[in-house]
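Q: what's the 3D shape of this:
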Amino acid sequence: MPTSFLGSALRGTFFFIFGLWWSVRYPLKYLRRKAGAESQPGHGTHRVEVLEGMVKAFFALAGILVEQFVPTGPHLQLYSPKTHSWVDLAPWHYTTIYLFFLLSGLVDVLSHSPLKLPLGLDRLSLALALLVEGLLFCFHDYGDAVLDHHLHSLLVVAIFAGALCALLEVFLRDHIILETFRTSSFLLQGSWLWQIGFVLSPPWGGPGWDQTDSSNVAFLTMCFCWHYAGILAVLAANSAASRCCNESCQLKFGDIDVELDCGVCLRRGPKGSDGALLPESTLDDK
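A: The predicted structure is shown next:
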């Protein structure tokens, strides 16, 4: 499929933003749960899930509109009666991918609404979106573009890895290893989409890499492994930063947890005893 640098970079940025956010959020959540400060999901956790769903749906909807209504887009026309042929299927390919991520974002929001959708449906919808993405890349006709096919085949590895993790999370909720691996797959998708843009459509102009040179295939396979090594370093650094942030907050507040969404402070008592709620000071107390 035709690949532009800007389109590939924008799609990569979407995955990279989510991956970076999760690389901080999940270690913090794990540390809090390990310390016993978050035995059950609170209102703050639900709000974060809803916000993630809204952001995902927004990006997906924006992607659909861009793919369809740019000057060279199909403008929702799939088949031309005049030529008796399909109309530019590449934008429809990406529109289909964005559609399933849009559905995933809506399910995220509805899962934490008063509708009380079954737990795990949000992860299932994410797994389906990734499976559709991988399926469309797998069965696209790349023709004689060997390098293009190889680049997207490597991308499919990251896609299906993330889909497998999301599917397992339907049954193993809040599993830090699965969450971390899914995060790494999203970061890998993001960085590799940027790499695809540089290889096939360099931003400085000119032709892309030689499609017939087998050494390019060998190098890019090795480069794919380097991308993942760099992502593991990012995950380790963000996990360490999350741990330092968590410890500094504990030192700052001592035995008091600040619950911003409730507007109260919660003083932790001895193990096995309930905490005491300390109301915030009001103007009448002054």
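Q: CA only for contacts and neighbour counts going forward, please
A: Noted.
Q: quick check, D122 in a helix?
A: Yes: counting by DSSP: H, G, I helix; E, B strand; the rest coil, D122 falls inside a helix.
Q: thought it was touching S104?
A: Yes: D122 is within contact range of S104, at 6.7 Å (criterion: CA atoms under 8 Å).
Q: what's the following helix or strand after the one helix or strand V48 maps to?
A: Of the helices and strands defined by DSSP states H and E, V48 is found in helix 43-69. As assigned by DSSP H and E, the chain's next helix or strand after helix 43-69 is strand 79-80.
Q: centre of the chain versus that following strand, how much separation?
A: Between the centre of strand 79-80 and the centre of its chain there are 34 Å (CA atoms, centre = their mean, to the nearest Å).
Q: in the stretch 101-250 of the chain, which spans are helices?
A: Secondary structure of the stretch 101-250 of the chain by DSSP state H, counting those that start in this stretch: the helices cover 121-138, 146-169, 176-200, 214-253.
Q: Out of these, which is closest to R33?
A: helix 176-200 (10.7 Å; CA to CA).
Q: Report the angle between the closest one and helix 146-169.
A: 160 degrees (axes from the mean of the first three to the mean of the last three CA atoms, to 10 degrees).
Q: tilt between helix 176-200 and helix 214-253?
A: 140 degrees.
Q: Please provide the structure for the following sequence as well, for comparison with the first:
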Amino acid sequence: MGTLMGHILPGTFFAIFAIWWGFCVAVKHFHSRHSRNKLRKPNPYRSSITFSCLCCPSSALRQMPLESYLKLICVIIGILGEGVTGLKHRYNDTLKRQTWIFVEVNAQHIAMFFSFGFASFIEILVYAKYNLPKGIEYIVNIFALGVEGLLFHFHLHGRNEIDIHVHTLLVYNIVFCVCASIWEYNRPNEILATYCRIATILLQGAWFYAAGFILYFPSNDPYWLWAPTHGSILILTVIFVWLGLLICMFLFIQSALVWSILRRRYRNLARYSALNGDDGDNDETDTEEKIENSNTHQLKSFKTNNGNAIINIDNHADDNSDSQIEFEQEQKYTSTI
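A: Prediction:
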């Protein structure tokens, strides 16, 4: 990652997945709010660590964990790339001969890639219905993010002040992402937790881009070099904050656009319910809903004959009310003490 492309590639990886997750969460939330069953109750939203590919033409492909396979393939490519570029044949001053060494930074990157690859492998096992603990896919992804944050925290030794500050902000972002993932794991029905995780992942991808251009700008012009001053530290922090704000705005606009498109597509709610398999009697369910929501229940007149006392109650202002109760008690009883 010690080059501009070394920061752009992981940044693209995180950004693409975060944008895709934002789209899928908006679609899933729309379905949970508008698809109704026979009892006219909305299906509750429930988060997931991966999403099916809605654009696939085949239903079998839509059900496969393509995200997990794609992440696993990218991880394998990254490990192979770091392994090839990290192996060096250099002269050792102590041994006075050429020796094979492995660059420490590449070893860190391989460990980070492997943690995300392991998380993807667990996701595939969960899809295959292996008998694994519930929610393990969240735990392994939280573990992978924790490994990434730990490695980047100790990635700063011997760097200049600008490099240290850029990577420190990245570590802060990873900590936010871990906290959001833990929140989502404990509150799977809370959509804000899912959006917090997506926002931090997207911010991580955007900051990888920013870090690449800050540290390895493709120009030798001194104008683009960041001097290690207090003013530079402040400006870098402002850039980080503004990226976070723009990402929140982007996710809001993305969600609004998705909802607008889906509402236009399913403008008729009855047609939408039919597409979702609600084949019950609509008139019957409407009547049930009216009865449940009615707060004007009236009683027809009734008469009770309790010994010698006769009570007439006439409390029906509307004979056509939704709920009418009519009963008559004619049996007398006496009480002897």
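Q: What does the TM-score come to for these two?
A: Overlay of the two chains. TM-score (TM-score structural alignment, normalised by the length of the first structure): 0.80; 262 aligned residues with a CA RMSD of 3.2 Å.
Q: before we move on, back to that, of all the helices of the stretch 101-250 of the first structure, which one comes closest to F5 of the first structure?
A: Using CA to CA, the helices of the stretch 101-250 of the first structure put helix 176-200 closest to F5 of the first structure, at 4.3 Å.
Q: whereabouts in the second structure does that closest one align?
A: The alignment of helix 176-200 of the first structure onto the second structure (TM-score structural alignment) spans residues 191-215.
Q: can you list the helices of the stretch 101-250 of the first structure in a markdown table and add mean neighbour count?
A: Output for the helices of the stretch 101-250 of the first structure, formatted as a markdown table (neighbours: other CA atoms under 10 Å):
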| stretch | mean neighbour count |
| --- | --- |
| helix 121-138 | 21 |
| helix 146-169 | 20 |
| helix 176-200 | 23 |
| helix 214-253 | 15 |
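Q: Just send these back as JSON lines, with distance to R25 of the first structure too.
A: Formatted as JSON lines, those follow (distance: least, CA to CA, whole Å):
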{"stretch": "helix 121-138", "distance to R25 of the first structure": "17"}
{"stretch": "helix 146-169", "distance to R25 of the first structure": "16"}
{"stretch": "helix 176-200", "distance to R25 of the first structure": "10"}
{"stretch": "helix 214-253", "distance to R25 of the first structure": "8"}
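Q: Looking at the ones you listed, which is nearest to T45 of the first structure?
A: helix 121-138 (14.2 Å).
Q: the inter-axis angle of that closest one versus helix 43-69?
A: 30 degrees.
Q: burial measure for the residue nearest to W100 of the second structure when sequence neighbours are not counted, as a count.
A: Nearest residue to W100 of the second structure, sequence neighbours excluded (CA to CA, 6 or more residues apart in numbering): H89, at 4.5 Å. By the criterion of other CA atoms under 10 Å, H89 of the second structure has 11 neighbours.
Q: what does the one 10 residues further on give?
A: Around T99 of the second structure sit 12 other residues, with neighbours defined as other CA under 10 Å.
Q: Am I right that it falls within a strand?
A: Yes: if the criterion is three-state DSSP, then T99 of the second structure is within a strand.
Q: hang on, it packs against L87?
A: No: contact criterion CA under 8 Å: T99 of the second structure and L87 do not qualify, at 10.5 Å.
Q: quick one: contacts for V171 of the second structure?
A: By CA atoms under 8 Å, 6 or more residues apart in numbering, the residues touching V171 of the second structure are 149, 152-153.
Q: ok, these in the first structure, which still hold?
A: With both residues aligned by TM-score structural alignment, their matches' CA atoms under 8 Å, the contacts of these that the first structure also has are 149, 152-153.
Q: Tabulate those in TSV, adding columns for distance to D221 of the second structure.
A: What follows is those, written out as TSV (distance: CA to CA, whole Å):
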residue	distance to D221 of the second structure
G149	32
F152	28
H153	30
